[in-house]
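this is a predicted model, with the sequence first.
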Amino acid sequence: MTNPFRVAAAVIAGGVAVILDSTIVAVALHQLATDLHADVRTIQWVSTAYLLALGVVIPVVGWLQGRVGAKRLWMAALALFLVGSVLCAFAWNAPSLIAFRVIQGAGGGAMLPLMTTMVVQATGEADRNRVVSVVALPAAVGPILGPVIGGLILGAASWRWLFLVNVPLCLLGLLLAWRLIPSDTPSRRVRLDARGFALLSPGLVVLLWGLSNASGSFVRADVLIPLAAGAALLTAFVLRAVRLGPAALVDLDVLRSRNTWAATSLLFLSGAALYGAMFLLPLYWQQSRGSTALEAGLLLIPQGVGSLLSRVAATRLLDRVGPRAVAMAGFALVGLATVPFALAGEHTAIWPLMTALFVRGLGLGIVLIPLMTVAFVGLPHEKIPHASIVTRIAQQVGGSVGVALLAVVLANSGSFDVAFWWTLAFTAVAVALSFTLPKAGEAASHVALDRSDDAVVRH
């Protein structure tokens, strides 16, 4: 029988680099623009290209897993991410760096949903809370520690080490994947829903692109046109997927489970709160308080420490009081810890703000574990890849919406306190929505899905 903790160890070793990479470059954009002789608008594509590549690949991961098997796909994606990282480190100008970030994103886009899928499929219901809490750790801490690590690297070395630091992590991940992840037999009968792919991936890409353009206003052609096009393509995909059911590229029947749709909605909001704040906080320290990139990274350490420390407590609380209470408590902590920043001024003492960051990290660490666990409760084995893709897309789009909205608020108000009040609004909605999660002792499954052992997912 597969040991899920061995699978989790291999997945974390390889996946942590991908998760860190989502934010590690954020503090380096000014340095990259200077060293590569590019304007800010061009260098922003170093982050945008990575994000768009993720959007292209994530929807097709379920089909790829069925065709080549989870282990082969994981190792191939990790190898591609490794190649992209090395190429990024040796980029000679902004266009080459942007192109190599696309390669990185293609590998990372396959790994993000797959890391959850492999662990959940290897774990029984009884051990799922403990195992998922392990896998949730890099997902909770990685985006927070990214700017910290990025600031430390920039303070000691060239920006090229932002990418070279991935090399040992990827090599270790490949070794552990080869040794610890069991081989699985791919299904050669899986077909690609080509029309669904032609709707979903471009829809996500243009939607994310439109959101990334909203730096000062949503009322612009390069924002409204991509958002409208993306919404139209995604709507067409949803209508097609509902009609096709299990034959669709992503089986949206998983959202008929109350657990899955509630967790998906909350992951959207948690993505907005997490990535939105990670956009604001470094800017606050640097623009409002005059900190350097290194200092801003160091000042964010308490948030990462809080997320690390809350993991064990979250698992125990989940077993004792249930997902609803844990999620509500986590989002409430995030909201309360945001208030000091909304009230802070240029001369507010730093230590109260760092304490607030620690509490905010506790809340973020607590939130992800029940959401990542509940999303898969009651789902049959073959539905898990689809639920993983849906939740990952929700978190990715939520993060982009949060960043775009807060960027517009900050640009128009010129005030960090207004932007922080908006992040508080995200968490307030999440607290209310947490009531849809199951209570302790409530029936585990609210899924109206076909559970036949003979069911075959056809794409």
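The structure has been received and is ready for your questions.

rest of the way, CA atoms for contacts and neighbours
Will do.

need the three-state assignment for Ala91.
coil (DSSP: H, G, I helix; E, B strand; the rest coil).

quick one: contacts for it?
Neighbouring residues of Ala91 by C-alpha atoms under 8 Å, 6 or more residues apart in numbering: 97, 100.

from Ala232, how far out is it?
Taking C-alpha to C-alpha, to the nearest Å as the measure, Ala91 falls 36 Å from Ala232.

repeat that for Val408.
Computed as C-alpha to C-alpha, the Val408 to Ala232 distance reads 23 Å.

try Val165
40 Å.

pretty sure Ser445 contacts Gly378?
Yes - counting by C-alpha atoms under 8 Å, Ser445 touches Gly378, with 4.7 Å between them.

who has more neighbours out of the two?
Using other C-alpha atoms under 10 Å, the more surrounded residue of Ser445 and Gly378 is Gly378, with 21 against 16.

for that one, give its distance to Ala327.
19 Å.

residues contacting stretch 402-409, please?
Residues outside stretch 402-409 that contact it (C-alpha under 8 Å, 6+ apart): 211-218, 271-273, 275-277, 279-280, 418-419, 422-423.

can you list which of those residues are found in helices?
For these, the ones inside helices are 211-213, 271-273, 275-277, 279-280, 418-419, 422-423, with DSSP state H as the criterion.

of those residues, keep whichever come out buried.
Burial of the ones in helices among the contacts of stretch 402-409 was assessed by neighbour count (16 or more other C-alpha atoms under 10 Å); the buried members are 211-213, 271-273, 275-277, 279-280, 418-419, 422-423.

ok, which stretches of the stretch 351-459 of the chain are helices?
384-413, 416-433 (DSSP state H, counting those that start in this stretch).

is Gly15 in a helix, a strand, or coil?
helix.

comparison target, given below:
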Amino acid sequence: MSVADRASTAGIGPLTTVIVLGGFMAGIDTSLVNVGLATIAEDLHATLVDAQWATSGYLLALAAALPASAWLQHRLGASRLWLIALVAFMVASLLCAVAPNLPLLIIARAVQGVSGGLLVPTGQSIVARAVSPDRMGRTMATAGLVIMAAPAIGPALGGLLIDTMSWRWLFAVNVPIGVAATLLALRVLPKDAANRTARLDLLGLALLSTGLPALLSGLTNLGSPGTQGTWGPILAVLGALLLVAFVGNATRRDRSSKRTPLLELSLFRRMSYTTAQVTLFFTGLSLFGGLILLPLYYETLRGLTVTHTGLLLLAYGLGALAALPVGGRITDRYGAGITCIIGLTIAMVATAPFVFLPQNTSLVTVELLQALRGIGVGLAGIPAMTAAIRAASDHLADATTTANIIQRVGGSLGSAIIVIVIARTPRQLTGFQAAHAILVAAAAIALVAAGSLAISERRRPRAAATSQASTTHP
């Protein structure tokens, strides 16, 4: 490694650390609050249904803000936007911690959601812009720690905070983390140019910022009892129609040199970009569907407490954490497609036994399989994101925003399917076995997409080399 390379690598470490700190707050926040909803409702003299808006409001605000990330990065600069979102999230966390009633808590949570929707894709853009292509896999794996591990670690940490302190610490814990991240960010965030003349596609923003929350909310409520279940399909269809309208608007703007779309959908003409996004969608379906299934498996089927469930989920989280740095190195050396194939294969092998295992299976066996599944998902999740970013290095803001949208839609669809299958299967064990079969099927589809990604990655260097040769020797 040259002196310049060592200097570059040394500079990436602090930058990645600050991005991880900011992303950790946004990534872990939802799972923390889910654990404490009942306690929050009781303390604020509200019903559990009303308290649920502390979570739903966060997720809807996040989905509404996410589409604006790419344009705001162009308009303000990625570093400035990330710092604004970080401070906003920290202040909103403090307001949540001291909220005297539920309405103010919900409002503060919505502010958290808006800032959280900007933190993750903007942070990924900053890291991708700063690192060299040959180290992107390792660096993105480090930056992706929060995406893979936070949902699994959150329940255990949330239960610990509630048992030993107060539900208000579910939010207050973000303040010292945010202060540390802000002080470090002021020192290490790179200076980037802002395009003050970047025009906002208002129609595209209106379509995507309403369609995406409607779709995610509809998918989340599919199969729910009562009014929520009735509105679920309606919202899902409405959201899908708005997204189709957004694609039509973006395509029309892409064909006009004077009209800039909210997101560069023309990137999907690149085979490696498209296959990476498809892989990311089905990997997200399997990943987030599994994160919904795991707590239900332990609590509903095995009859364990919330605290015990949170501790048992650590096996999955630790498996993912152990796999991430290995996956990053494999991605840099052999490509994202190969890494995804390895990870998805491991995930399928670890999930398939649950299609046949009886209800009284030893928890030791269950934990070993969950840890192995965590390893598989840890290997597969981030490389697909890395491949999409590599394929669109000239449009990083658009690539990271689109990748996060696609991953969330896939995750919401996976969660909805899992909940519906379990709720509507007469025999409880059969429902959980069918749900695990769906996760295996989703991983199998993602495996096919990963194979296409591996092929497109092998073709891309050859195409680049041919282009360079024709330029050098006309």
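Okay, I see it. On a predicted model such as this, the values are computed, not experimentally measured, just so you know.

returning to that earlier point: which of the ones in helices among the contacts of stretch 402-409 of structure 1 sits closest to Pro302 of structure 1?
Using C-alpha to C-alpha, Ala277 comes nearest to Pro302 of structure 1 of those, at 14.3 Å.

what does that closest one correspond to in structure 2?
Aligned by TM-score structural alignment, Ala277 of structure 1 pairs with Gly290 of structure 2.

touching, that match and Ile438? I think so.
No - in this structure Gly290 of structure 2 lies outside contact range of Ile438 using C-alpha under 8 Å: 9.9 Å.

okay, now Gly303 of structure 2: neighbour count?
11.

so what corresponds to it in structure 1?
Correspondence of Gly303 of structure 2 to structure 1, assessed by TM-score structural alignment: Gly290.

repeat that for Thr251 of structure 2.
When structure 1 is aligned by TM-score structural alignment, Thr251 of structure 2 is paired with Val242.

now do the same contact list for its match.
Applying C-alpha under 8 Å, 6+ apart, we find Val242 of structure 1 in contact with 251-253.

for the stretch 151-300 of structure 1, what spans make up the helices?
Under DSSP H, counting those that start in this stretch, the stretch 151-300 of structure 1 gives helices at 161-164, 166-180, 194-213, 221-244, 258-283, 293-299.

could I get these as JSON lines with distance to Gly399 of structure 1?
Formatted as JSON lines, the helices of the stretch 151-300 of structure 1 follow (distance: least, C-alpha to C-alpha, whole Å):
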{"stretch": "helix 161-164", "distance to Gly399 of structure 1": "22"}
{"stretch": "helix 166-180", "distance to Gly399 of structure 1": "23"}
{"stretch": "helix 194-213", "distance to Gly399 of structure 1": "10"}
{"stretch": "helix 221-244", "distance to Gly399 of structure 1": "15"}
{"stretch": "helix 258-283", "distance to Gly399 of structure 1": "4"}
{"stretch": "helix 293-299", "distance to Gly399 of structure 1": "20"}
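
can you say which of those is nearest to Arg320 of structure 1?
Arg320 of structure 1 sits nearest to helix 258-283 of all these, at 18.1 Å, using C-alpha to C-alpha.

same for that closest one, what does it pack against?
Counting by 3 or more C-alpha pairs under 8 Å, 6 or more residues apart in numbering; DSSP states H and E, the packing neighbours recorded for helix 258-283 of structure 1 are helix 128-156, helix 293-299, helix 350-374, helix 384-413, helix 416-433.

quick one: distance of it to the chain centre.
Offset of helix 258-283 of structure 1 from its chain centre (C-alpha atoms, centre = their mean, to the nearest Å): 9 Å.

hang on, the earlier thing: just the closest of the buried ones among the ones in helices among the contacts of stretch 402-409 of structure 1 to Leu73 of structure 1, please.
Gly271 (25.7 Å).

what's near enough to touch that closest one?
Contact partners of Gly271 of structure 1, counting by C-alpha under 8 Å, 6+ apart, are 394-400, 402.

again, but for Arg390 of structure 2
Taking C-alpha under 8 Å, 6+ apart, we find Arg390 of structure 2 in contact with Pro133.

ok, Leu171 of structure 1 next?
Taking C-alpha under 8 Å, 6+ apart, one finds Gly14 in contact with Leu171 of structure 1.

which one of the helices and strands packed on helix 258-283 of structure 1 lies closest to Lys439 of structure 1?
That would be, of these and by C-alpha to C-alpha, helix 350-374, which comes in at 11.0 Å.

which position in structure 1 pairs with Ile234 of structure 2?
Taking TM-score structural alignment for the superposition, Ile234 of structure 2 sits opposite Ile225 in structure 1.

its match: neighbouring residues, count only.
Ile225 of structure 1 has 15 nearby residues by other C-alpha under 10 Å.

which non-adjacent residue is nearest it?
In this structure, Ile225 of structure 1 finds its nearest non-sequential neighbour in Gly210, 7.5 Å apart by C-alpha to C-alpha, 6 or more residues apart in numbering.

neighbours around the equivalent of the one you found over in structure 2, how many?
Correspondence of Gly210 of structure 1 to structure 2, assessed by TM-score structural alignment: Gly218. Each residue near Gly218 of structure 2 was counted by other C-alpha under 10 Å, and the total is 27.
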